[in-house]
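In: Sharing a model that was predicted from the sequence below.
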Amino acid sequence: MHNPTSGDGDDPKALICEGLRESGYEPTYFSTDEDEYKKAIETEKTDLIVIVGGDGTISKVLARAPDRSVPIAILAAGTANNIAGSLGIEGAPEVHAKHLSGAPTKPLNVGIATGPWGEKRFLEGIGFGAFAKHLDGKAKGDTREEELADARAMLRDAIVAGRPERFEIDVDGEKIVGDFLFVEVINIGSTGPALLLSSDAEPGDGLLDIVYLPVDDRVAMTRWLEQDELEGPMPLKRTQGRCVSVVTEGGVLRRDDNVWFEPEKAQIIRISLEDEPFQVLVPPPNR
């Protein structure tokens, strides 16, 4: 399952297919730009599902995958590559493809969220406020590093201009109420422009991480984002839990990289994790 628009502009399809054959697989190619992949992911029998692309492509494909007994291979070809990074996956896709045979697996939890979209799966997280708003913009840059830097500048601007919202958060029965610039309920530690929101987050630990920015910490957060080299933890509040509900005033919210603007009324979003994770092949680094 390949997103042909991801990566640096080169088309690695032939090299990836060659690498998969070296790993003992006979690949069948589908482009995620065409609808055929949807039927294939839902109905075809296979020994392995290989996803080539960034976080959006991974989320789009796995949202349709019904069988958790089939292992997943992620060949990261996006900009931020948050999901791959959280699992310890690194290296060029065409190289990574050669080393899947016998690779150990790591679990990847799948979130389920009920909101204005109905009931949907997610992999990265559900977000509210300034962080969600900045994801709607298109970062610019000639290189991955420049694009990430521009995205972080956009987040800083969104936080500076952001209007605090009143949130009521329930985490396994514990209440958190306050005026926050953003709230993120995440399955993996890094999200958005490769920003580490929670160093405690593990993609397969069965826990959601809840991070939020009180309005009083606006200046500290903008100064953190203005560093030439991002150092130290973000000035955020954090907790963990299994079942989360968030009542918002009706501002901006996102599910993975899908953003909704200004719902007409207050929303309650219910968030949890499905019982069975995906199993993702993770070859040792430097192979």
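Out: Done, it's in.
In: all contacts plus neighbour counts: C-alpha atoms, from now on.
Out: Noted.
In: residues contacting Leu87?
Out: When contacts are counted by C-alpha atoms under 8 Å, 6 or more residues apart in numbering, Leu87 is found next to 106, 203, 282.
In: I'd assumed Pro284 was in contact with the first one.
Out: No. Assessed by C-alpha atoms under 8 Å, Lys106 is found out of contact with Pro284, at 11.6 Å.
In: These two - which one has more neighbours?
Out: Lys106 (18 against 14; other C-alpha atoms under 10 Å).
In: What lies in contact with the helix or strand harbouring that one?
Out: Here Lys106 sits within strand 105-108, counting by DSSP states H and E. Contacting residues not belonging to strand 105-108 are listed as 87, 203-204, 277-282 [C-alpha under 8 Å, 6+ apart].
In: again, only using 10 Å
Out: Outside strand 105-108, the residues within contact range by C-alpha atoms under 10 Å, 6 or more residues apart in numbering are 71-73, 83, 86-88, 123, 187-188, 202-206, 276-283.
In: related to what we said a few turns ago, from the contacts of Leu87, which single one is nearest Glu262?
Out: Minimum separation from Glu262 among these (C-alpha to C-alpha) is found for Pro203, which lies at 29.7 Å.
In: thinking the closest one is in contact with Phe122, fair?
Out: No. Pro203 sits out of contact with Phe122 when judged by C-alpha atoms under 10 Å, with a separation of 11.9 Å.
In: Pull up the overlap in contacts between these two.
Out: Common neighbours of Pro203 and Phe122 (C-alpha under 10 Å, 6+ apart) are 109-110, 186-187.
In: another structure for you, compare them:
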Amino acid sequence: MKKAQIIHNPTAGNAGHSKENIIELIEKEGFVTNYFTTDDENWESFSNNEMDVIFLAGGDGTIRKLASAMIESKMCESHIPIYLLPMGTANNIAKSIGIFKKLSAVPSKKEEEIQKFTCGKLKGIKAENFFLEGAGFGVFPELIRQMKEREKDDETSDEKLKRTLRVLLEIVKNFKAQKAKIKTDGLKIKGSFLLVELMNIKYIGPNLKFAPNADVEDDFLDLVLIPEAKRKAFVQYIESLINETSELRDIRNFIKILRVEKLEIKWKGSKLHVDDILVDDYDGKKIRMEMNSKTLEFFTNSPVYQEILKEKSGT
């Protein structure tokens, strides 16, 4: 029997998932399990256990915690595949690699297909040196700050996504654009921006598909720019999402996207984000961003995985 290491964030999303339920689902499929919750003080010690696969039950933040632990312990070199059970609010990483909560949304692929996921690398920030989703400046660091200040425990994931859009709308209306200097692949870019993002995945924030062609397996990142002059179009886009109308949904109305291998940036503001982590003491010095050599591996399709997703989603 294969040995499965379970890593579980019991507070992810609306916390509608228990230790017992997750263990039961996985053991039902023939695995011998070992369980850790990210609330455990020494949960990173899971890396000392024998395992054939990892089951990760949580959201985007939990995936980052696991990636950090695997990079620190050099587990990435062991190529241990991860079964991702998306239980967070946005689940942007899962959506970007084609893993959805409902079985009917899982694309048909070859049995036991592995999706390689290359991390990004940062230089010039003391606290954070890698990213999975992306890193950037402007309205999203402010959104992270405000959402942390306005946490609610009694809302569903869908309700939180809607509330996040409403908060983002007010930020975009009032955010003071900041100047940026960017050097990337032989280009020099200057201007005042509402948003500068270097994205590794397709989605950001409340499921906004700002990098539709992002590929987590290649050696490129997507530089996403929203200049101050496009504020009105950006506002209209968010309003169309909140009101669930199809008008003004084309991101090309306000976004510029460049495929890049690496870049250097200076930003006038004091805040940036690295994945869902807010860095609020940025000193304005040059930051370098590029792809890393560290790679995670996710199962995106298998009979076992489909059965677990099926039972978990109630389909």
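Out: Received the coordinates, thanks. Predicted, not measured: the structure shown is a model, and the values here were computed from it.
In: and the shared contacts of Pro203 and Phe122 of the first structure as TSV, adding distance to Gly9 of the first structure and neighbour count?
Out: As requested, those are arranged in TSV below (distance: C-alpha to C-alpha, whole Å; neighbours: other C-alpha atoms under 10 Å):
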residue	distance to Gly9 of the first structure	neighbour count
Asn109	31	25
Val110	30	24
Ile186	30	28
Asn187	30	31
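In: now, which of those sits nearest Leu225 of the first structure?
Out: Of all those, the one with the least separation from Leu225 of the first structure (C-alpha to C-alpha) is Ile186, at 19.8 Å.
In: before we move on, the earlier item: shared neighbours, Lys106 and Pro284 of the first structure?
Out: Gly88.
In: Identify the residue range in the first structure corresponding to stretch 207-225 of the second structure.
Out: Counting by TM-score structural alignment, stretch 207-225 of the second structure falls onto residues 194-212 of the first structure.
In: from the chain's centre, how far out does the matching stretch sit?
Out: Relative to the chain's own centre, stretch 194-212 of the first structure is displaced by 11 Å; criterion: C-alpha atoms, centre = their mean, to the nearest Å.
In: Go ahead and list the helix or strand containing Arg166 of the first structure.
Out: Applying DSSP H and E as the criterion places Arg166 of the first structure in strand 165-171.
In: Kindly name the residues of the second structure that line up with that strand.
Out: In the comparison with the second structure, strand 165-171 of the first structure aligns to the range 178-184 (TM-score structural alignment).
In: Which residue lies nearest the spatial centre of the first structure?
Out: Nearest to the mean C-alpha position of the first structure, by C-alpha atoms, centre = their mean, lies Glu124 at 3.0 Å.
In: Test my guess that it contacts Gly192.
Out: Yes. Glu124 of the first structure is within contact range of Gly192, at 9.0 Å (criterion: C-alpha under 10 Å).
In: anything in contact with each of these two?
Out: With contacts defined as C-alpha under 10 Å, 6+ apart, the residues shared by Glu124 of the first structure and Gly192 are 55, 82, 256-257.
In: Of those, which is the nearest to Ala65 of the first structure?
Out: When those are compared for distance to Ala65 of the first structure, the smallest value, 15.5 Å, is given by Asp55; criterion: C-alpha to C-alpha.
In: ok, Pro277 of the first structure to Leu208 of the first structure distance?
Out: Distance check for Pro277 of the first structure against Leu208 of the first structure: by C-alpha to C-alpha, to the nearest Å, it reads 13 Å.
In: Now the common contact residues for these two.
Out: Any residue near both Pro277 of the first structure and Leu208 by C-alpha under 10 Å, 6+ apart counts here, and that gives 109, 111.
In: Compare neighbour counts for those two and give me the winner.
Out: The neighbour count for Pro277 of the first structure versus Leu208, taken as other C-alpha under 10 Å, is higher for Leu208 (29 against 19).
In: any idea how far Thr46 of the first structure is from that one?
Out: Shown here: Leu208 of the first structure relative to Thr46 of the first structure, a distance of 30 Å by C-alpha to C-alpha.
In: Likewise for Leu195 of the first structure?
Out: From Leu195 of the first structure over to Thr46 of the first structure the distance is 34 Å, taken as C-alpha to C-alpha.
In: Give the equivalent position in the first structure for Gly98 of the second structure.
Out: Following TM-score structural alignment, the counterpart assigned to Gly98 of the second structure within the first structure is Gly88.
In: Who are the contact partners of its match?
Out: For Gly88 of the first structure, counting by C-alpha under 10 Å, 6+ apart, the contacting residues are 82, 106, 282-285.
In: can I get those in JSON lines with secondary structure?
Out: Formatted as JSON lines, the contacts of Gly88 of the first structure follow (DSSP: H, G, I helix; E, B strand; the rest coil):
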{"residue": "Asn82", "secondary structure": "helix"}
{"residue": "Lys106", "secondary structure": "strand"}
{"residue": "Val282", "secondary structure": "coil"}
{"residue": "Pro283", "secondary structure": "coil"}
{"residue": "Pro284", "secondary structure": "coil"}
{"residue": "Pro285", "secondary structure": "coil"}
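In: With respect to Tyr212 of the first structure, which of those residues is nearest?
Out: The shortest separation between Tyr212 of the first structure and any of those is 19.0 Å, and it belongs to Asn82 (by C-alpha to C-alpha).
In: what residues are up against the closest one?
Out: If a contact means C-alpha under 10 Å, 6+ apart, then Asn82 of the first structure has 54-55, 76, 88-89, 124, 188-196 as its contacts.
In: Among those, which ones are in strands?
Out: When DSSP state E is applied, the contacts of Asn82 of the first structure are split such that 76, 190-191, 195-196 fall in strands.
In: Of those, which is the nearest to Glu165 of the first structure?
Out: When these are compared for distance to Glu165 of the first structure, the smallest value, 21.2 Å, is given by Thr191; criterion: C-alpha to C-alpha.
In: Neighbours of the closest one, how many?
Out: Other residues lying near Thr191 of the first structure total 24 when counted by other C-alpha under 10 Å.
In: That one and Arg21 of the first structure: what is the separation?
Out: Going from Thr191 of the first structure to Arg21 of the first structure by C-alpha to C-alpha gives 32 Å.
In: and if you look at Ala76 of the first structure?
Out: Between Ala76 of the first structure and Arg21 of the first structure the computed distance is 18 Å (C-alpha to C-alpha).
In: Can I take it that Ile226 of the second structure is in a helix?
Out: No. Ile226 of the second structure: not assigned to a helix; according to three-state DSSP it is strand.
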